[in-house]
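# got a sequence here, can you build the structure:
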Amino acid sequence: MNTPIDLRQAVRNLNSLPAMPLIAQKLMSLKLDSEEGEKQMLLLISQDPMISAKIIGLANSPLLGASRKITAINDAAMLLGLTRIKSVATGIAVMSLVSKPIGRFDPQELWLHNMGVAFAMLPVVRAMPAKNRPQDDLIFLTGMLHDIGYLVLAHLDTRRSDDLHTRFVIEPDRPAIEIERELLEMTHDELGAELAKHWNLPSEIVTVLRYHHTPEAAGAAEGQPLVRIVNITEKLLPPLGIREFVGNQVAAEEWTALGIDPDRAEEIAEQVVEQANQAAQFTNSFS
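Model (predicted):
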């Protein structure tokens, strides 16, 4: 019988972690505070057929409600906004790291779930007081990367990744994080944070990846309010992609922590489901 891989040891060996795609590295390093930076970003995206096709598809989806047919990246950028298009393009580049299933882990399911969360976060954010809202680019990037730890697990230890996804199917009403703690010495939120550190992502994003299932933890403070926004959104989300049960009850104090009136919970939940379903339609059109 093979000895299980020590995940804590494996993530210390940086060469064992997936490398960030080159285009994602370039996009992350670009500053959008100058016309030159904006031009470089749009050129980078337009030179990548897969990313540009997905962004143009997104611009034409019901999610954004374009009033006319979008056919060019420049027009898509006008509709999405430059910071958002940068985050979405970076997320798409990262999700293209793995195109085929690794054992029972299907990257298409992760892409579907992460994309759903990225857009379903918006109704929660819009309900917050304007002064408390995170930046648009951070909302999208954290949404699209928050569960990347599942990819890390499949990459490092396919056998235990398979065991985990099998257990998710067998125990669909049990919190996924509990199952992970039984099976693994490092859960997907920890693994995702290690990958984000390896990629030199902003510390705020690292924190969101690490604590999006434990928003009350002391270490989550640097990533607030994004940590809590992701946590609440996942609870409100219909089953989408990865079979990860996180609970479906949001307490009144969780809403008030974001400055949201708990009486708006039902209205926001309906909007979250609508956004997630539209994101799923868009994502499935590229599967």
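# hey, let's count contacts and neighbours off CA atoms from now on
OK.
# at the geometric centre of the chain, which residue do we find?
Central residue of the chain (CA atoms, centre = their mean): M144, 2.4 Å from the mean position.
# show me the contacts for that residue.
By CA atoms under 8 Å, 6 or more residues apart in numbering, M144 lies in contact with 88, 91, 111, 114-115, 117-118.
# ok, and the closest non-adjacent residue to it?
Sequence neighbours aside, N114 is the residue nearest to M144 in space, at 4.6 Å (criterion: CA to CA, 6 or more residues apart in numbering).
# could you also give me the structure for this next sequence, so I can compare it with the first?
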Amino acid sequence: MAVVQARIAILEDSRGKVLVILPEQQLLHLALLNHSYQRALKAAQVGQVKKIFVPTLVRQAQFMDKLLSLPLILDHALKDADVLAIYEPISGLRFELERSRLTHAQVFRFALTPHQIDSRLPTQDDEQAILLAVDRFTSLRIKERLADTLEIPPLPLTAQKIIMLSSNQEAGANELVPLVEADPSLAAQVISWASSPYYAAPGRVQSVKDAIVRVLGFDLVMNLALGLALNKTLKVPADVPQGVDSYWTQAVCCATAMEALVKVMPPARRPSAGMSYLAGLLHNFGYLVLAHVFPPHFSLINRYLECNLNLASHYVEKQVLGVTREQVGAWLLQCWQLPEEVWTGMRHMHNSDYRGSHQEYAHLLNLALSLLREQGIGHVPGESTDEVLFELLGLEPELCRDAIRHLLDEREQLNLIAERLSLSA
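Okay, here's the model as predicted:
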């Protein structure tokens, strides 16, 4: 008896809900499905899905009868399976369905394997890939320089000054304080960050200098200020996918996770703590760039992400645009002349096979995001941690997992920091 791994999604439109079942690790091609089914389906609300897939109900025959009374669409790849081992990514539930119970299903081809997505894209460097995507999806005139074509905002003045300061080996708090204080919003955010119970500073943090000298330290504040200045350059879009943590929640959790992992690394192998923190804070910056460069198609990306919550976002972005957030984000940070450690880490953070310059930042980002996912934070909840990363970074797996669990004991405080940042951005 053939048991095939599959996943289930609930889609809906004005005519009602529909069940969709496809191979677990394949992408639900929403446009292809809607064309075949002659509907305008999109992912059902996350709250509704959670109310349907309740652990105590899934094993009950009455529940399954009611669920399977909905219209059902099956991907062609599953038509000959005897038993489907079903995964529902929002609730995380797994259960089995016999194919004989799905005789009323309509069968279409609408799922794509990761190989099919990758193979349709020509081999090219990042700038060529971005140019091709811009040419396909916007009316912008392609100029000789991609930076001119996209009309990206210039690097903020505060960020320029911080980058210049970082190259001064003699710089300290006396040089950084007036720079941060010159931007009232940035100064308020740094003080708020240092005042958070997460850092447990004794007494009240009364100034930027106090935040630097007594609580956070020069290196962390410099990179924190740089990350906040850059993140304010492009607006977080109002249209975001359901079922995914907010932009600022992801940024804050990843930055603090990077900080925690660096602390448990062997001293001789530790990269810069401040640079690691900055890489974590900016790891998802490419998402903002996609919203800026591809506004007409950004909503479509989000609808695909909602239907494919168990897949890494770069598969959705490759399919819809032909370019990923990591490519455009790293390209822009490189254009802005940010440290190579940061944009290299961003560009290769999903590739545990990457062996190149500053690979430790890419591997740390990969590991931080994976360990956060193990605790239910971030995209792709079903994706497992690549254990090779621990060896590459000289880390003890349990020590790392303990550090992340301890970090998330303060989740409420991290959420508060993220909320403040979202309001001031």
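# picking that back up, looking for the alignment partner of the residue nearest to M144 of structure 1 in structure 2.
Under the alignment (TM-score structural alignment), N114 of structure 1 maps onto A251 of structure 2.
# also R159 of structure 1?
So, by TM-score structural alignment, R159 of structure 1 is matched to P296.
# number of residues surrounding its match?
Close neighbours of P296 of structure 2, defined as other CA atoms under 10 Å, add up to 12.
# quick one on the thing from earlier: Produce a ChimeraX select command limited to the buried residues of the contacts of M144 of structure 1.
Of the contacts of M144 of structure 1, the buried ones can be selected in ChimeraX as follows, counting by 16 or more other CA atoms under 10 Å:
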select :88,91,111,114,115,117,118
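# so which of the contacts of M144 of structure 1 comes closest to D137 of structure 1?
Nearest to D137 of structure 1 out of the contacts of M144 of structure 1 is V88 (CA to CA; 8.3 Å).
# where do the strands sit along the stretch 1-150 of structure 2?
3-13, 16-23, 27-28, 42-43, 72-75, 83-88, 93-98, 106-108, 111-112 (DSSP state E, counting those that start in this stretch).
# buried residues, the second one. List them.
Looking back up the chat, that one is strand 16-23 of structure 2. Quick answer for strand 16-23 of structure 2 (16+ other CA under 10 Å): 17-23.
# repeat for the first one
When burial is assessed from 16+ other CA under 10 Å, strand 3-13 of structure 2 yields the following buried residues: 4-12.
# the residues you listed: which two are farthest apart?
V4 and E12 (25.3 Å).
# before we move on, the earlier item: let's have the buried residues of strand 3-13 of structure 2 in TSV, adding distance to E175 of structure 2.
Converted to TSV, the buried residues of strand 3-13 of structure 2 look like this (distance: CA to CA, whole Å):
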residue	distance to E175 of structure 2
V4	61
Q5	58
A6	57
R7	55
I8	56
A9	54
I10	55
L11	55
E12	56
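# so who does the counterpart of L226 of structure 1 in structure 2 touch?
Matched to structure 2 by TM-score structural alignment, L226 of structure 1 sits across from Y361. Shown in contact with Y361 of structure 2 (CA under 8 Å, 6+ apart): 271, 276, 279, 341-342, 344-345, 349.
# helix, strand or coil for Y361 of structure 2?
Assigned with DSSP: H, G, I helix; E, B strand; the rest coil, Y361 of structure 2 falls in the helix class.
# map P62 of structure 1 onto structure 2.
So P62 of structure 1 corresponds to P197, using TM-score structural alignment.
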